[in-house]
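**Q** give the three-dimensional model of this entry:
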Amino acid sequence: MRAVVMENYGGPEVLEVKDIQEPELQRAHRRIEVTRAGVNFADLHVRDNSYLAGVPLPYVPGNEVAGRLDGERVVALTRGGGYAEVAQARRLTTFSIPDDIDDDTALALTLQGQSAWHLLKTVLRLQSTDTVIVPAAAGGLGSLAVQLAKRTGARVVAMAGTEEKRSLALSLGADVAVDSTSATLASDLKDAAGGGANAALEMTGGETLHATMEALAPLGRMAVYGGVSGVETLVSTRDLMSMGKSIQGFWLPLLYGQRNALNEAMEDLFSAVRSSEIQVPSVTVYPLSAAARAHEDLAARRTTGKVALDPSC
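**A** Next up, the predicted model:
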């Protein structure tokens, strides 16, 4: 089968398309013929060996797929192996795609949709009275988080680095959009939040994390789910105590053994799409052979919405 293989850690150039033998099916896993492989920021960290969990080399990256399982349309969360014509996933993390949902939409809801849903509902426990800060609001996760937050009735302060992306966030329901590259980001966020936000998502680290933290109101809470800047960020416990602010980390694989939690989120996401409460921005699809370019574009923030690979080309 054709697959993207990493022989070494490094930049996008280490992603090579090769013909490899299909791996033996693992216990409690299902074989999926892949039609779409999701590309996520986590894959960039896997590639340069900065991910939360290390991987052995050689390695086929990719943690989510859409495809066919015995003729049935499914999406699945995987532990690698997604950038290929054939992948395998545990039964616990494989979900049927409803007839009225297309593969691209279902894929966008699988890893990034699940993450956005659990960040807001499970971690932040967002309420209609809250004001929440959403970073990368035109990206795959952020664009869904904006809409899911508005669905609860919360006020949404979106962050994005270009005028075009801020306009997209506003069109998806954000109440106000802030330039994430601003030299006065903390005060911009605080002003946009009417003096301070009750809740915030954070996935950058470094100065952006500190600015977002500063923009939280007393007793405000933050959910951290990434560190795309690559900067290990320290937070003062004195600052946390003096303002009563809280930070909780989140990593979706922690829920992979909790089928009920995953099912609840998927069913609610499908329902929200069906009722037009959320809209999935157009998915940007690259050929499997262009995996390196997909990584380059994602890292450079040249994409909006979900990014995926097509294993058929």
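**Q** use CA for all of it now, contacts and neighbours both
**A** OK.
**Q** which stretches in the stretch 201-313 of the chain count as strands?
**A** 216-224, 246-249, 284-287, 307-310 (DSSP state E, counting those that start in this stretch).
**Q** now these in JSON lines, with distance to Pro23 and mean neighbour count?
**A** Below are the strands of the stretch 201-313 of the chain laid out as JSON lines (distance: least, CA to CA, whole Å; neighbours: other CA atoms under 10 Å):
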{"stretch": "strand 216-224", "distance to Pro23": "34", "mean neighbour count": "21"}
{"stretch": "strand 246-249", "distance to Pro23": "33", "mean neighbour count": "16"}
{"stretch": "strand 284-287", "distance to Pro23": "22", "mean neighbour count": "17"}
{"stretch": "strand 307-310", "distance to Pro23": "20", "mean neighbour count": "25"}
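**Q** now render these as a markdown table, adding distance to Ala149.
**A** Output for the strands of the stretch 201-313 of the chain, formatted as a markdown table (distance: least, CA to CA, whole Å):
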| stretch | distance to Ala149 |
| --- | --- |
| strand 216-224 | 14 |
| strand 246-249 | 18 |
| strand 284-287 | 24 |
| strand 307-310 | 22 |
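**Q** how near is the residue nearest to the spatial centre of the chain to Val224?
**A** Residue closest to the mean C-alpha point of the chain, counted by CA atoms, centre = their mean, is Gln112 at 3.5 Å. Taking CA to CA, to the nearest Å as the measure, Gln112 falls 14 Å from Val224.
**Q** also Leu185?
**A** In terms of CA to CA, Leu185 sits 18 Å off from Val224.
**Q** for this protein, which segments count as helices?
**A** Applying DSSP state H to the chain gives helices spanning 41-47, 103-108, 114-118, 140-152, 163-171, 185-192, 206-214, 237-243, 259-274, 291-299.
**Q** Ile278: what's it in contact with?
**A** 144, 147-148, 272 (CA atoms under 8 Å, 6 or more residues apart in numbering).
**Q** run a quick neighbour tally on the nearest residue to Ile20 once chain neighbours are set aside.
**A** Nearest non-adjacent residue to Ile20, counting by CA to CA, 6 or more residues apart in numbering: Met1, 5.5 Å away. For Met1, the tally of surrounding residues (other CA atoms under 10 Å) stands at 12.
**Q** Lys18 too?
**A** Lys18 has 14 nearby residues by other CA under 10 Å.
**Q** now the second one, please; I'll put the structures next to each other:
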Amino acid sequence: MLAIQFDRFGGPEVLRPVELPTPVAGPGEVLLTVEAAGVNFADTHQVDGSYLGADALPYVPGSEVVGRTPDGRRVLARVSHGYAEQVTAKESAVLDIPEEFGAAEALALMVQGLTAWHLLRSAARLRTGESVVVHSAAGGVGSLAVQLAREFGAGRVLAQVSAPAKERLVLDLGADAVVGYPLAEKADVVLDAVGGELFDQALGSLASFGRLVSYGNSARQGFTPVDPALLSRLNASVVGFWLRPTLALPGAVSGPLKELFTLVSEGRLRPVTGSSYPLADARRAHEDLLARRTTGKVILTT
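**A** Modelled structure (predicted):
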């Protein structure tokens, strides 16, 4: 079967198509024939070595797929090596989805949808009427967070984007305005996956008892030291969030995922679908993602 593998850490150039044996499902697992695999920013960290040790190489990245079981069920699944034509998944990590549900839409609700949900509910603990600033608002997580913030009762939803061409999209999704720093008004909640200079600007823009939720470092500028004395003077907090350990908590997946699918079916949440690449073009998908040339959910199709 065709798969995408890397045997050394680096940028997108280390990703290469290879032929691998079909995996064998173990106890409590099911073999899936992949229709599409989701591409997430976390995958680029696997490739550059931020998430993995050298003892894991060679490695097939990818954490989510839409595929079919041997008995024909169409499912959304969390997996460990999704950039492949066939994968195994734990039965407990498989969710049946309707035939009419697009693969990109379904995949958008797994890693990125759950991230957006938990950023607002679990990490920021958003309260009704609070203002929310979403960085990278046209991306996979950001585009969902803009909509969910409104759905969860935010008073103002403000969007930060990396290019003027993305402004219309986030306004159509429900953002009240597109903003840059310094903000015209203090923010109760800021969701940041960029880090670097943007993190520093956001921290200084928090309202009293505001929360800056950091869930990534796409700027690749290293982590900014946070002075506790500064937090005291700001009367604010910095909250870290990582989806992987969150998924192991009771009720962290099924309940939120069910709510997300319900919101989509009711027309109250619109997953933004981005570019689709053939599986063999995974390198190009990563290049475009890192260069911020993409919007919404990026997928690889078999």
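**Q** among the strands of the stretch 201-313 of the first structure, which is nearest Gly194 of the first structure?
**A** strand 216-224 (9.7 Å; CA to CA).
**Q** so where do the strands sit in the stretch 1-150 of the second structure?
**A** 2-5, 16-19, 29-39, 64-68, 74-78, 86-90, 94-96, 131-134.
**Q** list the buried residues of the shortest one.
**A** It refers to strand 94-96 of the second structure. 94-95 (16 or more other CA atoms under 10 Å).
**Q** list the contacts of the residue nearest to the centre of the first structure.
**A** 140-141, 144.
**Q** same question for Ser237 of the second structure.
**A** By CA under 8 Å, 6+ apart, the neighbours of Ser237 of the second structure are 209-212, 231.
**Q** out of those, which is nearest to Leu52 of the second structure?
**A** Taking these together and measuring to Leu52 of the second structure by CA to CA, the closest member is Leu212, at 26.8 Å.
**Q** the closest one matches what in the first structure?
**A** The equivalent of Leu212 of the second structure in the first structure is Met222 (alignment by TM-score structural alignment).
**Q** I figured that match hits Leu240, correct?
**A** No. Here Met222 of the first structure does not reach Leu240: they are 11.1 Å apart, not a contact under CA atoms under 8 Å.
**Q** re the thing from before, will you turn the helices of the first structure into TSV that also has mean neighbour count?
**A** Shown next, in TSV, are the helices of the first structure (neighbours: other CA atoms under 10 Å):
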stretch	mean neighbour count
helix 41-47	20
helix 103-108	24
helix 114-118	24
helix 140-152	25
helix 163-171	18
helix 185-192	20
helix 206-214	20
helix 237-243	12
helix 259-274	16
helix 291-299	19
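**Q** of the ones you listed, which is nearest Ala199 of the first structure?
**A** Nearest of the helices of the first structure (CA to CA): helix 206-214, 9.6 Å.
**Q** mean deviation of that closest one from the second structure?
**A** By mean CA distance after the TM-score superposition for the first structure, the fitted helix 206-214 of the first structure averages 0.8 Å away from its aligned residues in the second structure.
**Q** show me what that helix is packed up against.
**A** Counting contacts by 3 or more CA pairs under 8 Å, 6 or more residues apart in numbering; DSSP states H and E, helix 206-214 of the first structure packs against helix 185-192, strand 197-202.
**Q** for Gly62 of the first structure, find the nearest of the ones you listed.
**A** Of those, nearest to Gly62 of the first structure by CA to CA is strand 197-202, at 22.5 Å.
**Q** how far away is the counterpart of Val39 of the second structure in the first structure from Ala160 of the first structure?
**A** Superposed on the first structure with TM-score structural alignment, Val39 of the second structure falls opposite Val39. Distance of Val39 of the first structure to Ala160 of the first structure, given as CA to CA: 20 Å.
**Q** between the two, which has more neighbouring residues?
**A** Neighbour tally, Val39 of the first structure and Ala160, criterion other CA under 10 Å: the higher count belongs to Val39, 29 against 24.
**Q** give me every residue that touches that one.
**A** 62-64, 294-295, 306-309.
**Q** distance between stretch 89-106 of the second structure and the chain's centre?
**A** 17 Å (CA atoms, centre = their mean, to the nearest Å).
**Q** and Gly251 of the second structure? What does it align with in the first structure?
**A** Checking TM-score structural alignment: Gly251 of the second structure goes with Asn260.
**Q** do Trp242 of the second structure as well
**A** Per TM-score structural alignment, Trp242 of the second structure is aligned with Trp251.
**Q** quick one on the thing from earlier: ok, which of the strands of the stretch 1-150 of the second structure comes nearest Gly174 of the second structure?
**A** Comparing the strands of the stretch 1-150 of the second structure under CA to CA, the one sitting nearest is strand 131-134, at 11.9 Å.
**Q** show me what that closest one is packed up against.
**A** Packed next to strand 131-134 of the second structure, using 3+ CA pairs under 8 Å, 6+ apart, are helix 140-151, strand 156-159, strand 187-192.
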